[in-house]
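Trainee: For reference, the sequence and a predicted model appear below.
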Amino acid sequence: MFFSWPFFFEVLIGGLLSGVMYSLVALGFVLIFKASGVFNFAQGAMVLFAALTLVGFINMGVPVPLAIVIAIIVMILLAYAVERAVLRPLVNQPPIILFMATIGITFFIDGFGQTLWGSDVYALDIGIPNQPLFFGDILVNSFDLVAAVVAGVLVAVLAVFFQKTRIGRALRAVADDHQAAMSVGIPLRVIWVIVWSVAGLVALVAGIMWGSKLGVQFSLALIALKALPVLILGGFTSIPGAIIGGLIIGAGEKLAEVFIGPFLAGAIEDWFAYMLAMLVLLFRPQGLFGEKIIERV
């Protein structure tokens, strides 16, 4: 294969920007795990449901800004319903019980979304530019640049929220020990509604980006599977790690597919992220930026 540096950097930048899209989904996982110690299997379904709600109201003739506001309200209501119907009865249950509950939430949201909006593929256009840009000999998609800026802003806001605000500190206390947090007056029910609402807003942002790029369809829920290697690499408790993990996965799989794939019959992009995640699990199970958990017995 003929090698040129402009082409190499074009593939690298394309991979980095694709990784940002993975990171938008991974952020939702990190939020709920960081604040409750629960792996939310339903995050992919929340991305799909948020995108379906937005495009559904837009197709009904609602202006885009108002449709976004309505979608935000719907995701907050969904968070309240999840807390009231599922999480509240399971306070102080083992994490595996809560994890299994999120699997049930996944199938409910999928079915409920299909009942409300149907199973067709919907185009989503809210005015995000999608023209190619040339930086010298390097081609970059303007849509991917917008996604990168949005992800950067989200990470900055969420990092400040968790580290500097009173609610953020309460969220981390709840994750450490539900019972202890309640004993010092932290309202567990309110905290869970807040964190699931924030995760719902992140899901809406991810749904807008992925829906604008691929169309709003039920396969969007499967992008959660691609976010798992990002989580393993960056760490389940690290918000910046979700972004850096996404960048590593995105760049690695694109470079491997283009420059190594021809020698291995291709399709490296389908499994590269999972093999990299397995290697990380072998040598650093908590991820590159995750907090090491020490259990005393």
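Mentor: Here it is on my side, so go on. Numbers count the residues shown, from 1 in each chain.

Trainee: alpha carbons only for contacts and neighbour counts from here, please
Mentor: Fine.

Trainee: quick one: the helices in the stretch 151-297 of the chain?
Mentor: Per DSSP state H, counting those that start in this stretch, the stretch 151-297 of the chain carries helices over the ranges 166-176, 178-183, 188-214, 223-234, 239-259, 268-283.

Trainee: Could you pull out the buried residues of the third one?
Mentor: Under the neighbour-count criterion of 16 or more other C-alpha atoms under 10 Å, helix 188-214 has 188, 191-213 buried.

Trainee: Which elements pack onto that helix?
Mentor: Applying 3 or more C-alpha pairs under 8 Å, 6 or more residues apart in numbering; DSSP states H and E, one finds that helix 188-214 contacts helix 5-36, helix 43-59, helix 64-82, helix 166-176, helix 178-183.

Trainee: ok so, going back, mind checking which of the helices of the stretch 151-297 of the chain is nearest residue 66?
Mentor: helix 188-214 (14.0 Å; C-alpha to C-alpha).

Trainee: quick one: the closest one to chain centroid distance?
Mentor: In this view, helix 188-214 has its centroid 8 Å away from the chain centroid, taken as C-alpha atoms, centre = their mean, to the nearest Å.

Trainee: same deal with stretch 228-243?
Mentor: 10 Å.

Trainee: Same check on stretch 92-108?
Mentor: Going by C-alpha atoms, centre = their mean, where stretch 92-108 is centred and where its chain is centred differ by 18 Å.

Trainee: mind listing what's buried in that stretch?
Mentor: Buried residues in stretch 92-108, counting neighbours by 16+ other C-alpha under 10 Å, are found at 98, 99, 101, 102, 103, 105, 106.

Trainee: what's the farthest-apart pair in these?
Mentor: It's 98 and 106 that sit farthest apart of the buried residues of stretch 92-108, by C-alpha to C-alpha, at 12.5 Å.

Trainee: quick one: secondary structure of residue 130?
Mentor: coil (DSSP: H, G, I helix; E, B strand; the rest coil).

Trainee: Please tell me how far the residue lying closest to it once chain neighbours are set aside sits from residue 45.
Mentor: Sequence neighbours aside, residue 143 is the residue nearest to residue 130 in space, at 4.7 Å (criterion: C-alpha to C-alpha, 6 or more residues apart in numbering). Distance of residue 143 to residue 45, computed by C-alpha to C-alpha, to the nearest Å: 23 Å.

Trainee: which one of those two has more residues nearby?
Mentor: Using other C-alpha atoms under 10 Å as the criterion, residue 143 and residue 45 rank with residue 45 on top: 28 against 18.

Trainee: Use this one as the comparison:
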Amino acid sequence: MGPFLETLIGGLMAGMLYSLIALGFVLIFKASGVFNFAQGAMVLFAALAMARFSEWIPQWTGLSSKLLVNVLAFAVALALMVVLAWLVQKLVLSRLVNQEGITLLMATLGITYFLDGFGQTLFGSAIYKIDVGMPKDPLFLLEQTFPGGILVGQEDLIATVIAALLVGVLSLFFQYTGTGRALRAVADDHQAAQSIGIPLSRIWVIVWSVAGFVALVAGIIWGSKLGVQFSLSLVALKALPVVILGGLTSVPGAIVGGLLIGVGEKLSEAYLGPMLGGGIEIWFAYVLALVFLLVRPQGLFGEKIIDRV
């Protein structure tokens, strides 16, 4: 029972981090109706900014307090992501209002490659570290109940709590604030939202800024675990099955989808891997997403599209 619970807890923690990245996809899709392939590049760009400003600020200011340096680096990186959101709206989205979905999709692909290249031009392409003080030593829980206890990484546990709090706050923001309701109205119909006075440009800046904030938090967490490198943008690929499973328009779906995939891939690797030769954790999420596309393409919480003729 102990190994099962350890695997289950590990899957839940990984799943919550997947949900955090998937949330960025859902936010953009709800506001613009386009799948934002640039989310992974935003995670990499934000993590690079945090890592490099953490190095540069002590050189510029002479500060020695790691906490203060990290707070300033976070603030500067967040401001950079907000400026990026404004530029995306001003230079790209404002010129593509009411265009076909494929046009917006191609625009996000262009933003992806631009951010990948521009980020490395600004901040460099080496492997950088992010140290925000999260402890990396493991914890052994329930030692009195199970022999040897249940091994849980402190860093993973703290990252999971942060991700869960952020996802919860954003869920409440969408449900109970005027801006959240405006975002849902824009997602339903751009022209109708404009006709009742909702400023489309302001809404898009807000949602891209929030997605940039989510990317920054995700980049810090994953950068602290894996180091900041080009492959960090590929972590976002794990969020694609999450949004397919949960539904492209559902914030709760991103949470549930992330948890299901995180737990499923860990348990399948632990219990089916020895029989099938391992490697299940790599492809499990994508096979599960394929099954959902065949059976329920709108996802668990997505809205079923009905065309009337």
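Mentor: Alright, I've got the coordinates. Source: prediction; values computed, not measured.

Trainee: Identify the residue of the first structure aligned to residue 193 of the second structure.
Mentor: Counting by TM-score structural alignment, residue 193 of the second structure corresponds to residue 181 in the first structure.

Trainee: so what's that match up against?
Mentor: Counting by C-alpha atoms under 8 Å, 6 or more residues apart in numbering, residue 181 of the first structure touches 170, 173, 174, 187, 188.

Trainee: What of residue 245 of the second structure?
Mentor: So residue 245 of the second structure contacts 253, 257, 288, 289, 292, 299, 300 (C-alpha under 8 Å, 6+ apart).

Trainee: which two in these are spaced the farthest apart?
Mentor: Using C-alpha to C-alpha, the contacts of residue 245 of the second structure span at most 14.9 Å, a distance reached by 253 and 288.

Trainee: Those two: who's more crowded?
Mentor: residue 253 (25 against 17).

Trainee: wait, isn't that one in contact with residue 301?
Mentor: Yes: contact criterion C-alpha atoms under 8 Å: residue 253 of the second structure and residue 301 qualify, at 5.4 Å.

Trainee: Now for those two: what residues contact both?
Mentor: With C-alpha under 8 Å, 6+ apart as the test, residue 253 of the second structure and residue 301 both reach 246, 247.

Trainee: and residue 133 of the first structure, what element?
Mentor: strand 132-135 (DSSP states H and E).

Trainee: corresponding residues in the second structure for that strand?
Mentor: Going by TM-score structural alignment: strand 132-135 of the first structure matches residues 138-141.

Trainee: what distance separates the matching stretch from the middle of the whole chain?
Mentor: 27 Å.

Trainee: okay, now the aligned residue in the first structure for residue 121 of the second structure: neighbour count?
Mentor: Mapped onto the first structure by TM-score structural alignment, residue 121 of the second structure lines up with residue 115. Residue 115 of the first structure sits with 10 neighbouring residues when counted by other C-alpha under 10 Å.

Trainee: separation between residue 115 of the first structure and residue 109 of the first structure?
Mentor: When residue 115 of the first structure is compared with residue 109 of the first structure (using C-alpha to C-alpha), they lie 10 Å apart.

Trainee: Kindly report the same for residue 24 of the first structure.
Mentor: 19 Å.

Trainee: what stretch of the second structure lies opposite stretch 258-269 of the first structure in the alignment?
Mentor: So stretch 258-269 of the first structure sits over residues 270-281 in the second structure, by TM-score structural alignment.

Trainee: how far out from the middle of the chain is that stretch?
Mentor: 27 Å.

Trainee: which of the residues in that stretch are buried?
Mentor: Buried residues in stretch 270-281 of the second structure (16+ other C-alpha under 10 Å): 270, 280, 281.

Trainee: State the distance from the match of residue 193 of the second structure to residue 249 of the first structure.
Mentor: Taken as C-alpha to C-alpha, the span from residue 181 of the first structure to residue 249 of the first structure is 36 Å.

Trainee: Need the helices of the stretch 151-297 of the first structure in JSON lines (columns: distance to residue 138 of the first structure).
Mentor: Listed next are these as JSON lines, based on distance: least, C-alpha to C-alpha, whole Å:
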{"stretch": "helix 166-176", "distance to residue 138 of the first structure": "41"}
{"stretch": "helix 178-183", "distance to residue 138 of the first structure": "51"}
{"stretch": "helix 188-214", "distance to residue 138 of the first structure": "21"}
{"stretch": "helix 223-234", "distance to residue 138 of the first structure": "26"}
{"stretch": "helix 239-259", "distance to residue 138 of the first structure": "15"}
{"stretch": "helix 268-283", "distance to residue 138 of the first structure": "22"}
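
Trainee: So for residue 129 of the first structure, which of those sits nearest?
Mentor: Nearest to residue 129 of the first structure, of the helices of the stretch 151-297 of the first structure and by C-alpha to C-alpha, is helix 188-214 at 10.3 Å.

Trainee: Alignment lookup: residue 112 of the second structure to the first structure.
Mentor: Here residue 112 of the second structure is matched to residue 106 in the first structure, going by TM-score structural alignment.

Trainee: quick one, what contacts the residue mapped onto residue 7 of the second structure from the first structure?
Mentor: Using TM-score structural alignment, the equivalent of residue 7 of the second structure in the first structure is residue 11. Neighbouring residues of residue 11 of the first structure by C-alpha under 8 Å, 6+ apart: 251, 254, 255, 258.

Trainee: What of residue 200 of the second structure?
Mentor: Applying C-alpha under 8 Å, 6+ apart, we find residue 200 of the second structure in contact with 186, 190, 193, 194.

Trainee: Looking at those residues, state which has the most neighbours.
Mentor: Most crowded among these, counting by other C-alpha under 10 Å, is residue 186 at 23 neighbours.

Trainee: hmm, back to that, identify whichever of the helices and strands packed on helix 188-214 of the first structure lies nearest to residue 137 of the first structure.
Mentor: Between residue 137 of the first structure and those, the tightest spacing by C-alpha to C-alpha is seen for helix 5-36, at 6.0 Å.
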